[in-house]
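*Asks:* Build me a structure from this.
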Amino acid sequence: MSTARLNAGSVTALPDDVARPGYDREGQRIGIVHLGLGAFHRAHQAVYTDDAMAAGDRNWAIAAASLRSAGMCAALAPQDGLYTVTERSGDGDRIRLIGAIRDVTVAARGPERLAALLAAPDTRLVTLTVTEKGYWRRPDGKTDLAGLLANGNSIYHHLGQAVAARQAAGLDPLTLVSCDNLPDNGRVLRDGLAAFLDHHGMTRARDWFERDWRCPNTMVDRIVPAVTDADRERIEALLGQRDDGAVLTEPYRQWVIEEDFAGERPRWEMGGARLVPDVRPYETAKLRMLNGAHSALAYLGLEQGHGFVHQAVADPVIRPVVERLMRQEAASSFTPAPGQDLDRYADALLARFANPALAHRLAQIASDGSQKVGPRWLASLAEHGHRGETAPATLTALAAWLRFSRTGHALSPDPLSGELAGLWARLGSDGIVDGLFGDGGLLADQWRPTDAQKALLQTLCEG
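*Replies:* Modelled structure (predicted):
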């Protein structure tokens, strides 16, 4: 006999130790539209929103839209948007039922449904987790209008339509909250949407957007590895029900948000979010220390035959490189906020990486590397270059990515895989550094190495 499926009618049959939403779920109207129905959103922003509604905030339920893939929509719709988050640590598993998502849709299949949600009077916020490539940026940081226009289903198409529709209907402006690993993610989103509106000659809509809409910068942090079939079977055994939307994560979570909203917002701070005037020091620490170390572990670890983060960080050859990258190079490449203890932060990161209960796959981290190396490594390298320093640990990680970019895209895809393969085919190991970072190089707008950095990177690539 097959196991029953999790849904609103089966919640009472869950084990007593599964935490339930602490509010009347049916009494909450949708106040947030989310773009990007992936595991990170379900383990992060949806959890904070669940906490806010449990603390008494009303009408902040989420309507979540996948832009293309119908898989998660098909998983959550029969479950009435319900799913579980399992926090996994050495002390065991703690399972929580999340009720914040009330509606799911697929933009590519029904754009009119997403348009209606974005133009609804009750909608006050849009949150986004679409990964770096979803912002359609060129290597120089500007918006890739040609690419997104050819796509036809970008975030800017849907948000641009929402600006025009809400203006025409006399509705309130929205706050757009990017929750992706991009420096100045709110500014990137604002610039991209403004460029889209400009391109289409939507002058009135653009003026209203620039004047009244808000796009706060944010920093998000929680490790959310991909769920395996074995994980699903284990969760099903614990729940006594099948949960096709289940998420696994670590106990730690962090959300730092610029206090800049067009109107009301949920009290996300009830779940531990921090509202600050300037996100940049926290964002930079996370990008260069956590994300930078993650990418280093991914490329160095895969090269040594490791499959998971906890294996790579335990490798006696890799760990010293990652520790130096975090503590000496990344941490010294920017000015922290008052009271921001970066050495303590590095200690916490290493402990999180070493958690063997959280099977975080290196191949998952290694995907889309060309979109990640800029904020994670190149900005730090540029700062050290200005000081006349080489930053050898960061260069070691960068060389590992370069070697991986030659052969690894079948394992972890990259939007520039064709261009990178072409450079390797034409230039080989002797010319790949110049092909990327020399005059006219593919990533030259993001970093120009000093002679000493270039020489060391070239040696590392050849090795």
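*Asks:* Every contact and neighbour count from this point should use C-alpha atoms.
*Replies:* Will do.
*Asks:* and Arg94, that one's in a helix?
*Replies:* No. Counting by DSSP: H, G, I helix; E, B strand; the rest coil, Arg94 is not part of a helix but strand.
*Asks:* And for it, the neighbour number?
*Replies:* Residues near Arg94, counting by other CA atoms under 10 Å, number 16.
*Asks:* any idea how far Asp368 is from Val227?
*Replies:* Distance, Asp368 to Val227, by CA to CA, to the nearest Å: 19 Å.
*Asks:* If you count surrounding residues, which of those two has more?
*Replies:* Asp368 (19 against 16).
*Asks:* And the helices in the stretch 301-450 of the chain?
*Replies:* Using DSSP state H, counting those that start in this stretch, the helices found in the stretch 301-450 of the chain span residues 309-313, 318-324, 342-353, 362-366, 369-373, 379-386, 392-407, 417-437.
*Asks:* Second chain to compare with the first, below:
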Amino acid sequence: MSPVRLSRATLSRVAPDARPLAEPRATGVVHLGIGAFHRAHQAVYTERAMAAAGDDRWGICGATQRSTDVADRLRPQDCLYGVRAGDEARVVGSVREVLVPGDDLAARLSAPETAVVTLTVTERAYRPDPRGAVARLVAGLRARAAADAGPLTVISCDNLPGNGAILAGLVADLCEPPLLGWVERNVTFPASMVDRIVPATTQADLDDMAARLGVVDLGAVVTEPFTQWVIEDRFAGDRPAWERAGALLVGDVRPYERMKLRLLNGSHSAIAYLSGAEHVSEAVSDPAFAGYLRRLMDDDLSPTLEGLAGFDLARYKESLMVRFANPGLRHRVSQIAVDGSQKLPQRLLDPARERLAAGYEPRWIALAVAGWMRYVTTARDLADPLAERLRGEETASASATVDRLLAIEEIFGTDLPDDPVFRELVTDRLERLTADGLPATLRALV
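*Replies:* The predicted structure follows:
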């Protein structure tokens, strides 16, 4: 590995066709939660938008929520980092600075040149928490109102249906009346849908990037060639020309976010809780399991999707299977399994409700839910905000486990526990998984 660290001073060592597409001269975007996903997704779109439009005002100030790890990796590199998408590796230059807890985020949020705030803080962060991202955002809005710094667009890029409206509601809950009035007049919260698989970076990835770039890059991220960003066209003021970079600006994001949450993320959850594989590609290499995923998407999830006239849904589902099977991503199943109690309702339980209401049995969703129940009961290290309530006795009967977990209203509501069809389906699947394992269960259910 080269001992020379990536930075603006060493950028000349990188091949010209792998250098940043744009060099921002100002900071117009603040991003909360500058993890690997943002660096492989919104930051890439923003750089491409600057290059396409010849507009260098849209540099990004990223803010970490808790850990200083990203700042420790990026600051010594002048916030440059590489993105490898398939066989292409390129240095991205849209990030200009990284703030850590304790830095003056409010000053950046209240700067007149800041016109857009984006967030990737995960589903778990959208809970009322005075120490969390929403509270930091509100503090910045308060400073912006006091400075009369102009309108602001705040875009949630997290996997939640109606994420813009949810974020707006959480902000409103923390605003005093005068500030709330200012927010209602000056701030918009467009919904958005994001899609790109970004596994956690490994040391092998860092070694590979160093070999490709010719310099050490401790901020590198690895992703897939596919990328998608759908944004509600409701901006308070100026913005990057993201549509010039391939983003889709629409009047209603909901059909697209529902499609992605259910087909991609719902399938991911099924893989995480059923397959037992280390990586996603290993799970779908099993023809029987790949067949299960197709039935899950075709029979239980696709019928719940509306408002996609003109969109080739069959082609999209086929692209998902190709993406899942990509061995180059090495997308860890354990990464997907985190915080399942926060993800399951949107990904699998809402479509289950809709299928039940339409008079159909969500057979394949029920198998994924049973897999989750087995997982939370047996996992040694359960990363979930409800972990203590989820753990149970491994020797308990399937019906007892189903009864115990369905009673958690935050996950299953009050309707699913009272639905005899859903309860029977999940109990049957859990009994089969426990007694026979997944391969035999799939053979019996197909």
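*Asks:* TM-score for these two?
*Replies:* Here the superposed chains carry a TM-score of 0.93, computed using TM-score structural alignment, normalised by the length of the second structure; 430 aligned residues with a CA RMSD of 1.8 Å.
*Asks:* of the helices of the stretch 301-450 of the first structure, which approaches Ile101 of the first structure most closely?
*Replies:* Evaluated with CA to CA, the helices of the stretch 301-450 of the first structure place helix 362-366 nearest to Ile101 of the first structure, the distance being 25.1 Å.
*Asks:* In the second structure, what range does the closest one match?
*Replies:* Residues 333-337 of the second structure are matched to helix 362-366 of the first structure when aligned by TM-score structural alignment.
*Asks:* Give me the mean distance between that stretch and the first structure.
*Replies:* Aligned to the first structure and superposed, stretch 333-337 of the second structure gives a mean residue distance of 0.7 Å (mean CA distance after the TM-score superposition for the first structure).
*Asks:* roughly how far out does that stretch sit from the chain middle?
*Replies:* Computed by CA atoms, centre = their mean, to the nearest Å, the chain-centroid distance of stretch 333-337 of the second structure equals 12 Å.
*Asks:* The equivalent of Ala51 of the second structure over in the first structure: how many residues sit nearby?
*Replies:* Counting by TM-score structural alignment, Ala51 of the second structure lines up with Ala54 in the first structure. For Ala54 of the first structure, the neighbour count with other CA under 10 Å is 19.
*Asks:* Also Val250 of the second structure?
*Replies:* 15.
*Asks:* check contacts around it.
*Replies:* Val230, Ile231, Glu232, Asp233 (CA atoms under 8 Å, 6 or more residues apart in numbering).
*Asks:* Adding secondary structure, write the residues you listed out as JSON lines.
*Replies:* As requested, these are exported to JSON lines (three-state DSSP):
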{"residue": "Val230", "secondary structure": "strand"}
{"residue": "Ile231", "secondary structure": "strand"}
{"residue": "Glu232", "secondary structure": "strand"}
{"residue": "Asp233", "secondary structure": "coil"}
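*Asks:* Which residues does the match of helix 362-366 of the first structure contact?
*Replies:* Residues outside stretch 333-337 of the second structure that contact it (CA under 8 Å, 6+ apart): Pro199, Ala200, His268, Ser269, Ile271, Ala272, Tyr273, Ala277, Glu278, His279, Val280.
*Asks:* quick revisit: so the closest residue to the match of Ala51 of the second structure other than its chain neighbours is in which element?
*Replies:* Spatial nearest neighbour of Ala54 of the first structure, excluding adjacent residues (CA to CA, 6 or more residues apart in numbering): Gly22 at 4.6 Å. For Gly22 of the first structure, there is no host helix or strand (DSSP states H and E).
*Asks:* Please tell me how far Gly22 of the first structure sits from Ala55 of the first structure.
*Replies:* Distance of Gly22 of the first structure to Ala55 of the first structure, given as CA to CA: 8 Å.
*Asks:* again, but for Ile95 of the first structure
*Replies:* Distance from Ile95 of the first structure to Ala55 of the first structure, by CA to CA: 19 Å.
*Asks:* Who has more neighbours out of the two?
*Replies:* Neighbours per residue, other CA under 10 Å: of Ile95 of the first structure and Ala55, the larger number sits with Ile95, 21 against 15.
*Asks:* List the contacts of that one.
*Replies:* Contact analysis of Ile95 of the first structure by CA under 8 Å, 6+ apart lists Asp17, Val18, Ala19, Thr84, Val85, Thr86, Glu87.
*Asks:* so the last one sits right up against Ile235, yeah?
*Replies:* No. Under the contact definition of CA atoms under 8 Å, Glu87 of the first structure does not touch Ile235, with a separation of 11.5 Å.
*Asks:* Which one of those two is surrounded by more residues?
*Replies:* Using other CA under 10 Å as the criterion, Glu87 of the first structure and Ile235 rank with Ile235 on top: 23 against 20.
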